[in-house]
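Peer 1: The following block contains a protein sequence and its predicted model.
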Amino acid sequence: MLSTVSKGGPAPAPPEPAPSRTRAAAGRVDMLHVSLLAVLGVLVLVGGITRPEQFLSLDNAELILTQASVIGVVTVGVTFVIIGGGIDLSVGAIVALASVWATTVATQSYGLAGILFCAVVVGVGCGLVNGLLIAYGPMVPFIATLAMLASARGLALQISEGRTQIVEVRAVLDLGLPGSHVLGVPPLVLVFLTVSVVGWLVLTRTTFGRRTVAVGGNPEASRLAGIDVRRQRLMLYLLSGLCCGIAAFMLIVLTGSGQNTNGNLYELDAIAAAIIGGTLLSGGRGTITGSVLGVLVFTTITNLFALNNLQSDVQQIAKGAIIVAAVLVQKGRSTS
């Protein structure tokens, strides 16, 4: 007999997976993380053999982590969206728009707080538009975020008039200096670490995280279990927009400027990092740890190729091969 829920009563929680399935899934995730760590180890070994003095230096390690920080924050937001069964192709354009809007003369007059506030508000605002179109429109995520990509890029170009907007706020520029450290860590790396830890806690230790996995795995079953699927999807795109706003501020600190070309191809890099980190494009499975390791793998490859004076086309081929291999591994695991 099917059980019913009285009106006004508490909504039932999504059904818990069987313990054996949970343990098996956790085992696959752990193996994936070990595999990514092994890939990083191989890359470090190659760097140590080919360019030991440059690659193994502390300065280069800080450079790799700093370069990974901006796209890493974006990837955290994208990971949530993909686990929830969506996709966000607009993250790079949102980063560009937020960085341009936050570096106008009017915004810079409010100092560091004004720039940070503007970047976050623009990011969240774009995420809100995406979420409303997808959750309540309803529009297919691919189309809605593709439209946002074009619109945000166009607006960024219009605001900047195609020019680079130089930041003149000393407090912002000081954060991006090579010797700048907070608690012995570069500020951008500390922000990346904080966002990653918070993202991991939200995904694995909160009801919001469990609902994200449930909605991505089976939205209809989640709806029948009492989850407001539309609100959950809206919140996921708000979260992605928030991460884009934070990343835009980090990029401003890193480059000391705002440009309409900022964030170019970030959407592809973030999705690729999430995929090789074990996030399923169909939704319902993924980890923040895996995505962070995916970002570090790609950033290390870029650094390694640059130190060895290899052309960028070879680097792109290597990244493409890694993505294909990761998808094939995922497909094999899902059918086993």
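Peer 2: That came through fine.
Peer 1: contacts and neighbour counts: CA atoms only from here.
Peer 2: Fine.
Peer 1: Any figure for the gap between the residue positioned nearest the centre of the chain and residue 164?
Peer 2: By Cα atoms, centre = their mean, the chain has its centre lying nearest to residue 75, at 1.3 Å. Distance of residue 75 to residue 164, given as Cα to Cα, to the nearest Å: 25 Å.
Peer 1: Presented hereafter is structure B, for comparison with structure A:
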Amino acid sequence: MSDHSTTPGTHRGPDLTGVENTVAPTSDTVRVENAAAESERSSRGAGLMSGSFGRNIGLIVALLVICVVGVVTAGDRFASVDTMVTILRLASIVGVVSIGMTFVIISGGIDLSVGAIVALSSVWASTFATQTMAEDTHWVVMVFVALAVGGACGLVNGVLIAYGNVVPFIMTLAMLASARGLAEIISERRTQIVNVQGFKDFWSADILGVPLLVVIFALVSVGGWFLLNRTTFGRRTLAVGGNPEAARLAGINVKRHTTLVYVLVGLCCGLAALMYLARTSTGSSTHGTLLELDAIAAVVIGGTLLTGGRGTIVGTVIGVLIFSTLSIVFVLNNQDSSTQAVAKGLIIVVAVLLQQRLARRSAST
């Protein structure tokens, strides 16, 4: 005799297939499951917006707001192709240095000497002896000299910081003074004119209507993103900046990696020096003045933690574009450099405060 009784709170539907239907969930169970699913979706959304994606969206919105202000205040003078190209050209040199600076800050360091290294590289690459050698052989000699000087300065910084245990702030401050002074000695505080025509023709060329300097900035940005996000070098940089002792115990040669990071930013400085030579046709000990502040500001605005362990190349690029666009807006509205400096300082302070708030929120969760 079959038992067709049912337990309270459940219902069995008609058995049309010969198989008993499953027990339908109660209304309380449904409410709990729906609440859990909603909570999970909310936590995922909050985690996404508080991560690098959310920070980059905020930066893009800020950039768009500055562009709107430019259109409103300057009209067609801002909303033109020539102005956009000018913004990108202005961002290119600072951007290349900022990519290298991103790696340094992510690794837990700082480099105050990038502007002076750019000056020294530009002066050394444009000396009479270097240009004479370039005319006798090939203008690539100037490229090699600039990159070699930048890389060598970065190597000195890296070795003394990693193996000499000199604090990065002190070491790079010493390099700032030394490199700038050496550039003044070599150039005798005179502007050196670039006369190698092959060099000038190549570096002033356009590719499909885009200035070569902008193309270089784009290539360096893509290369930096790939190096940070898709290679062992990038993962080690994040690990060293997050916890050097844990990275050492994990088998990473922290000292060697720190040295390589400073060599990388030195090479970026050498490339930036070549871009200065191309844009101004001169080598000067005044090139790159305060460039270190612009680079650090762009990196911080882009979301890279000054304490190391976190950062994005995309954020750095957007940060560079924000400052370049802001500078053009100020120029078109006849604002002086002092006002620009005040605005830039306020933006940096706001960015650091937001970083601290996000760091506290991440720690609490």
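Peer 2: Structure's in. What do you need? Quick caveat, the model's predicted, so the values are computed rather than measured.
Peer 1: sorry, back to before: count the neighbours of the closest residue to the residue nearest to the centre of the first structure other than its chain neighbours for me.
Peer 2: Excluding the flanking residues, the one nearest residue 75 of the first structure by Cα to Cα, 6 or more residues apart in numbering is residue 270, at 4.6 Å. By other Cα atoms under 10 Å, the residues close to residue 270 of the first structure number 27.
Peer 1: so what corresponds to residue 81 of the second structure in the first structure?
Peer 2: Using TM-score structural alignment, the partner of residue 81 of the second structure in the first structure is residue 58.
Peer 1: Count the residues that sit near that match.
Peer 2: For residue 58 of the first structure, the neighbour count with other Cα under 10 Å is 10.
Peer 1: could you give me the residues in the first structure that stretch 224-241 of the second structure aligns onto?
Peer 2: On the first structure, the counterpart of stretch 224-241 of the second structure by TM-score structural alignment is residues 199-216.
Peer 1: Can you point out the buried residues in that stretch?
Peer 2: 199-200, 202-203, 209-216 (16 or more other Cα atoms under 10 Å).
Peer 1: same deal with stretch 144-152 of the second structure?
Peer 2: 145-152.
Peer 1: got those as CSV, with distance to residue 183 of the second structure and secondary structure columns?
Peer 2: Listed next are these as CSV, based on distance: Cα to Cα, whole Å; DSSP: H, G, I helix; E, B strand; the rest coil:
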residue, distance to residue 183 of the second structure, secondary structure
145, 14, helix
146, 13, helix
147, 15, helix
148, 15, helix
149, 11, helix
150, 12, helix
151, 16, helix
152, 14, helix
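Peer 1: so which of those residues comes closest to residue 274 of the second structure?
Peer 2: Taking Cα to Cα as the measure, residue 146 is the one of those closest to residue 274 of the second structure, at 6.8 Å.
Peer 1: so how far is residue 199 of the first structure from the aligned residue in the first structure for that closest one?
Peer 2: Aligned counterpart of residue 146 of the second structure in the first structure: residue 119 (TM-score structural alignment). Distance, residue 119 of the first structure to residue 199 of the first structure, using Cα to Cα: 20 Å.
Peer 1: Check residue 218 of the first structure too.
Peer 2: For residue 218 of the first structure, the distance to residue 199 of the first structure equals 22 Å [Cα to Cα].
Peer 1: Next: residue 237 of the first structure.
Peer 2: Residue 237 of the first structure is 14 Å from residue 199 of the first structure, by Cα to Cα.
Peer 1: Residue 22 of the first structure too?
Peer 2: Taking Cα to Cα as the measure, residue 22 of the first structure falls 21 Å from residue 199 of the first structure.
Peer 1: The stretch 51-200 of the second structure: helices as residue ranges?
Peer 2: With DSSP state H, counting those that start in this stretch applied, the stretch 51-200 of the second structure shows helices at 52-74, 81-106, 114-125, 128-136, 140-162, 168-187, 197-203, listed in chain order.
Peer 1: Just list what the first one packs against, helices and strands only.
Peer 2: Read that as helix 52-74 of the second structure. With contacts taken as 3 or more Cα pairs under 8 Å, 6 or more residues apart in numbering; DSSP states H and E, helix 52-74 of the second structure sits against helix 313-332.
Peer 1: just to revisit the earlier point, from the buried residues of stretch 144-152 of the second structure, which single one is nearest residue 291 of the second structure?
Peer 2: Nearest to residue 291 of the second structure among those, counting by Cα to Cα, is residue 150 at 14.6 Å.
Peer 1: pretty sure that closest one is touching residue 121, no?
Peer 2: Yes. Using Cα atoms under 8 Å, residue 150 of the second structure makes contact with residue 121 at a distance of 6.0 Å.
Peer 1: Need the overlap of contacts for these two.
Peer 2: Counting by Cα atoms under 8 Å, 6 or more residues apart in numbering, the common neighbours of residue 150 of the second structure and residue 121 are 269-270.
Peer 1: buried set for stretch 276-288 of the first structure?
Peer 2: 276-281, 283-288.
Peer 1: what helix or strand is the closest residue to residue 203 of the second structure other than its chain neighbours on?
Peer 2: Computed as Cα to Cα, 6+ apart, the closest residue to residue 203 of the second structure that is not its neighbour in sequence is residue 278, at 5.4 Å. Secondary-structure assignment from DSSP states H and E places residue 278 of the second structure in helix 254-280.
Peer 1: roughly how far apart are the residue lying closest to residue 115 of the first structure once chain neighbours are set aside and residue 173 of the first structure?
Peer 2: Excluding the flanking residues, the one nearest residue 115 of the first structure by Cα to Cα, 6+ apart is residue 102, at 4.9 Å. Residue 102 of the first structure is 14 Å from residue 173 of the first structure, where distance means Cα to Cα.
Peer 1: what do you get for residue 80 of the first structure?
Peer 2: Distance, residue 80 of the first structure to residue 173 of the first structure, by Cα to Cα: 31 Å.
Peer 1: out of the two, which sits in the busier spot?
Peer 2: residue 80 (33 against 17).
Peer 1: Pretty sure that one sits against residue 236.
Peer 2: Yes. The pair residue 80 of the first structure / residue 236 is scored as a contact, 6.5 Å apart, by Cα under 8 Å.
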